[in-house]
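**Q** below: sequence and its predicted model.
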Amino acid sequence: MKKCLPFASFLFTIIVWETAVRAFGISVHSMPAPSQVALGLWEMIRSGVIFHHITASLFRVTWGYFLAVCTAVPIGLVLGIWRQAGQLAEPLIQFLRPISPLAWIPFALLWLGIGDKPAVFLIFLSVFFPMLVFSMSGVSGIKKTYIRIAANFGLKGRDYYVKVILPAALPEIVTGLRISLGTAWVVIVAAEMIAVKSGLGYLIIDARNSLRMDHVIGAMIIIGATGLVLDRCIRKLEDLPAVKWSRVLK
C-alpha cells in the first residue's frame, strides 16, 4: 500500500491539472494539459530530438563532474591531513563556495567562448567545492587510533593515502558525490540556456521561443526523470562493502 502512495499522488495531480485546464479553457500556449504534454513529448521521442539533447547534456555533465572529482578529492584529502594548509585554505574555500556557479557565466563566455567548454567549466565549479569540503570533512573525522596504527605499521606516502585515509573518508566522499551530481544537473540546464545550441536547457529556451509549452514541460519531465535515474545510480555506491565497513569503523 505504501508503495502505491507516490503513484497515487502523481495520478491525482495529473487528473486535477487536466480538469483545471479544460474547465477554464486555458490556452495550450499558456499551460498545456497533461494529454497535450504527452503528445508533445511523444513527438520529440519519435523524431529523436530529445535523445540528441539528453546526450549533449550528459556529455557536459560527465566531463565537468569527472574533472572536478579527480581534482577536488585529492586536494581535499591533502588539506584534511595537513592541518596547517587546511586552516590556511579554509577562509578562501568558504568565501568562494557560496558563489553560484552561474555567477561565473560572464567569465566562462569571455575566457572559453561559445560551445561545450563554458558549460563544462560551470559544472566543474558546481562540483569542485562541495567535493573539496566533503573530502576534507571525511579526513577530519578519522579516529586518531587508526592514524597511530598506520604509523606503527610504517605506512607512508601513497600506501598511507590509499590504505588508510581514502577508505576512512569514503562515506563522506560518496555523500559528496551524490549531492554534487544533483547540483551539476541543475547547473547544466541553466548553463545550456545561455552558452550552447544543444542540451535540455537549450531545448527549453528554443521551445519557449516557439511557444511550444508542451515541449517545455516535456523537457522538464525528462530533466526530472534523468536526474532521478542518475541519483539512483550514484546511491548504489552507498551499498558497496567498503563504504559500509568504513561507516562501521567511524
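**A** All right, it came through fine. Remember, it's a predicted structure, so these values are computed and weren't measured experimentally. Numbering: from 1, shown residues only.
**Q** only C-alpha atoms from now on, for both contacts and neighbour counts.
**A** Noted.
**Q** just the helices in this structure please.
**A** 4-24, 34-47, 49-81, 83-96, 105-112, 116-140, 144-152, 157-160, 166-192, 200-209, 213-235, 241-249 (DSSP state H).
**Q** find the centremost residue of the chain, please.
**A** The residue lying closest to the centre of the chain (C-alpha atoms, centre = their mean) is residue 181, at 2.2 Å.
**Q** about what we covered before: so which of the helices of the chain is the most packed in?
**A** Of all the helices of the chain, helix 116-140 carries the top mean neighbour count, a mean of 25, counting by mean count of other C-alpha atoms under 10 Å.
**Q** quick one: that one to helix 49-81, angle?
**A** With axes from the mean of the first three to the mean of the last three C-alpha atoms, to 10 degrees as the basis, helix 116-140 and helix 49-81 are set at 40 degrees to each other.
**Q** how far is helix 116-140 from where the chain is centred?
**A** Centroid separation between helix 116-140 and its chain, computed with C-alpha atoms, centre = their mean, to the nearest Å, is 10 Å.
**Q** ok, stretch 76-96 next?
**A** 23 Å.
**Q** stretch 94-106 too?
**A** The answer for stretch 94-106 is 16 Å, by C-alpha atoms, centre = their mean.
**Q** name the residues that touch it?
**A** For stretch 94-106, the external contacting residues (C-alpha atoms under 8 Å, 6 or more residues apart in numbering) are 118, 122-123, 125-126, 129-130, 187, 190-191.
**Q** ends of it, how far apart?
**A** 22 Å (C-alpha to C-alpha, to the nearest Å).
**Q** and stretch 203-222, by the same measure?
**A** 11 Å.
**Q** who's in contact with the residue nearest to residue 112 when sequence neighbours are not counted?
**A** Spatial nearest neighbour of residue 112, chain neighbours left out: residue 118 (5.8 Å); criterion: C-alpha to C-alpha, 6 or more residues apart in numbering. Residue 118 sits next to 105, 108-109, 112, 195 when contact means C-alpha under 8 Å, 6+ apart.
**Q** okay, pairing it with this:
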Amino acid sequence: MSMMRKSGLLVISALLFLTIWQLIISVGNYPEALLPSPKNVFYAFEKYSSDGLLISHIGISMYRFVLGYSAAAILAILLGLALGRLTLLWGILDPIVQLLRPVSPIAWSPFIVLWFGIGNMPAIVIIFIAAFFPVLLSTITAVKRVDPLYLKVAANLELSNVQLIGKIIFPAAFPAIAGGLHLALGSAWVFLVAGEMVGAQSGLGYLIVDARNSLSLDVVMMAILTIGIIGFILDRIIHFAEKWVVHKYFSA
C-alpha cells in the first residue's frame, strides 16, 4: 500500500472518530461536565502546547518508557536465548515465571514505592515488569521452535555456543521475538500511565489524575488522546524497525 493511500486512510479514520464523538455528544445530549466536545479538547491541546506543559509531560513519560522498555527487552531477550537452550534450568524456573507473570505490575506498586520512593523509578520499574515477561516467554518459545536441521548444521560446523546463538538461533527466532516486542510495547505503555498515577508527580498519567481532581475533563480527554496517539506512533516505529532489521540482516 502506498504512503499516500495510507495517509489518506489515516485522515479518514481520524475524521470518522471525531464525527462519532460529536454525534455521541449531540444524540446523548451530554453536557461538557460529563463529556467534553472535540472543540474544547482541541482548545486544551492548544493551551497546553503553547505553554510547553504538554511537551514537558510527554518528554518525561517517554524518558521513563524508553528506559524501562529497553532494559526489559534487552534482558528478556538475552535470558530467553539462554534459557531456551538450557531446558533443565528453564524447567525449574518456569513455574516461578508462570506464578509471577499473571500478577499486574500495579499490584507491586506498594513495594515499589517503598523500595524506590517517588519520582521516575517507580514508573520505570512498573514498565520493566510489564514488558519483561512477554518478551522473555516469546523468546524462549521461539528458541525451542528453531528447526533442528539448523542445529545439526551448526554442530557440523563446530560453532561455539555464542556463534550458535548469534548466527543460527537468533536470526531464526527473530520474527517471534519481534512479536513479543510488539506485545510488550502495548502492555508497557498502558502500565506507564498507571505507574505515573501511583508514584509520580509528572508525566501523562499524573496529568490525568491532576486534571481529574480539578474536574477539568477536557484536559483528561486531551491526555487520553495524547497517550493513544503516542502509543500508535510507537507501534509503527517498532513495526518499521522490525522490517528494517529483517531486510538489513536476515534477508537472503
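**A** That came through, no problem. Worth saying up front: this structure is predicted, and the values here are computed from it rather than measured.
**Q** returning to that earlier point: any idea how far residue 205 of structure 2 is from the equivalent of the residue nearest to residue 112 of structure 1 over in structure 2?
**A** Aligning on TM-score structural alignment places residue 118 of structure 1 opposite residue 122 in structure 2. Separation of residue 122 of structure 2 from residue 205 of structure 2 (C-alpha to C-alpha): 13 Å.
**Q** same thing with residue 113 of structure 2?
**A** Taking C-alpha to C-alpha, one finds residue 113 of structure 2 at 16 Å from residue 205 of structure 2.
**Q** for residue 47 of structure 2, same thing?
**A** Residue 47 of structure 2 is 18 Å from residue 205 of structure 2, by C-alpha to C-alpha.
**Q** what lies in contact with stretch 139-151 of structure 1?
**A** So stretch 139-151 of structure 1 is contacted by 77, 80-81, 160, 164-165, 168-169, 250 (C-alpha under 8 Å, 6+ apart).
**Q** columns distance to residue 242 of structure 1 on top of those residues, output as JSON lines?
**A** What follows is the contacts of stretch 139-151 of structure 1, written out as JSON lines (distance: C-alpha to C-alpha, whole Å):
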{"residue": "77", "distance to residue 242 of structure 1": "18"}
{"residue": "80", "distance to residue 242 of structure 1": "20"}
{"residue": "81", "distance to residue 242 of structure 1": "21"}
{"residue": "160", "distance to residue 242 of structure 1": "17"}
{"residue": "164", "distance to residue 242 of structure 1": "12"}
{"residue": "165", "distance to residue 242 of structure 1": "13"}
{"residue": "168", "distance to residue 242 of structure 1": "9"}
{"residue": "169", "distance to residue 242 of structure 1": "11"}
{"residue": "250", "distance to residue 242 of structure 1": "12"}
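**Q** could you identify the most distant pair in the residues you listed?
**A** The span of the contacts of stretch 139-151 of structure 1, defined through C-alpha to C-alpha, is set by 160 and 250 at 17.7 Å.
**Q** can I assume residue 50 of structure 1 is in contact with residue 42?
**A** No: between residue 50 of structure 1 and residue 42 there is no contact under C-alpha atoms under 8 Å: 9.6 Å.
**Q** contact partners for the nearest residue to residue 85 of structure 1 once chain neighbours are set aside?
**A** In space, and not counting its chain neighbours, residue 85 of structure 1 is closest to residue 79: 5.8 Å by C-alpha to C-alpha, 6+ apart. The neighbourhood of residue 79 of structure 1, defined by C-alpha under 8 Å, 6+ apart, consists of 85-86, 89, 136.
**Q** in structure 2, which of those residues remain in contact?
**A** For the contacts of residue 79 of structure 1, the contacts that are reproduced in structure 2, applying both residues aligned by TM-score structural alignment, their matches' C-alpha atoms under 8 Å, are 85-86, 136.
**Q** closest to residue 232 of structure 1 among the residues you listed?
**A** Taking C-alpha to C-alpha as the measure, residue 136 is the one of these closest to residue 232 of structure 1, at 25.0 Å.
**Q** you'd agree that closest one is up against residue 76?
**A** Yes: Residue 136 of structure 1 lies in contact with residue 76 (C-alpha under 8 Å); the separation is 4.7 Å.
**Q** ok, now how distant is the residue nearest to residue 112 of structure 1 from residue 153 of structure 1?
**A** From residue 118 of structure 1 over to residue 153 of structure 1 (counting by C-alpha to C-alpha), the distance is 47 Å.
**Q** then residue 249 of structure 1?
**A** 18 Å.
**Q** what does residue 70 of structure 1 give?
**A** 28 Å.
**Q** structure 2: matching residues for stretch 94-107 of structure 1?
**A** Stretch 94-107 of structure 1 maps onto residues 98-111 of structure 2, going by TM-score structural alignment.
**Q** could you give the separation of the matching stretch from the chain centroid?
**A** Stretch 98-111 of structure 2 has its C-alpha centroid displaced from the chain centroid by 17 Å (C-alpha atoms, centre = their mean).
**Q** please apply the same query to stretch 219-238 of structure 1.
**A** 9 Å.
**Q** what range in structure 2 matches that stretch?
**A** Per the alignment by TM-score structural alignment, stretch 219-238 of structure 1 matches residues 223-242 in structure 2.
**Q** that stretch vs structure 1, mean deviation?
**A** Compared with structure 1 after fitting, stretch 223-242 of structure 2 has a mean deviation of 0.7 Å; criterion: mean C-alpha distance after the TM-score superposition for structure 1.
**Q** what's near enough to touch the spatially closest residue to residue 121 of structure 1 that is not a sequence neighbour?
**A** Leaving aside its sequence neighbours, residue 121 of structure 1 sits nearest to residue 64 (C-alpha to C-alpha, 6+ apart; 6.4 Å). Contacts for residue 64 of structure 1 (C-alpha under 8 Å, 6+ apart) come out as 120-124, 127.
**Q** now residue 200 of structure 1: how far from residue 6 of structure 1?
**A** Residue 200 of structure 1 is 26 Å from residue 6 of structure 1, by C-alpha to C-alpha.
**Q** ok, now residue 73 of structure 1?
**A** 36 Å.
**Q** what do you get for residue 41 of structure 1?
**A** For residue 41 of structure 1, the distance to residue 6 of structure 1 - C-alpha to C-alpha - is 22 Å.
**Q** kindly report the same for residue 233 of structure 1.
**A** From residue 233 of structure 1 to residue 6 of structure 1 the distance is 20 Å (C-alpha to C-alpha).
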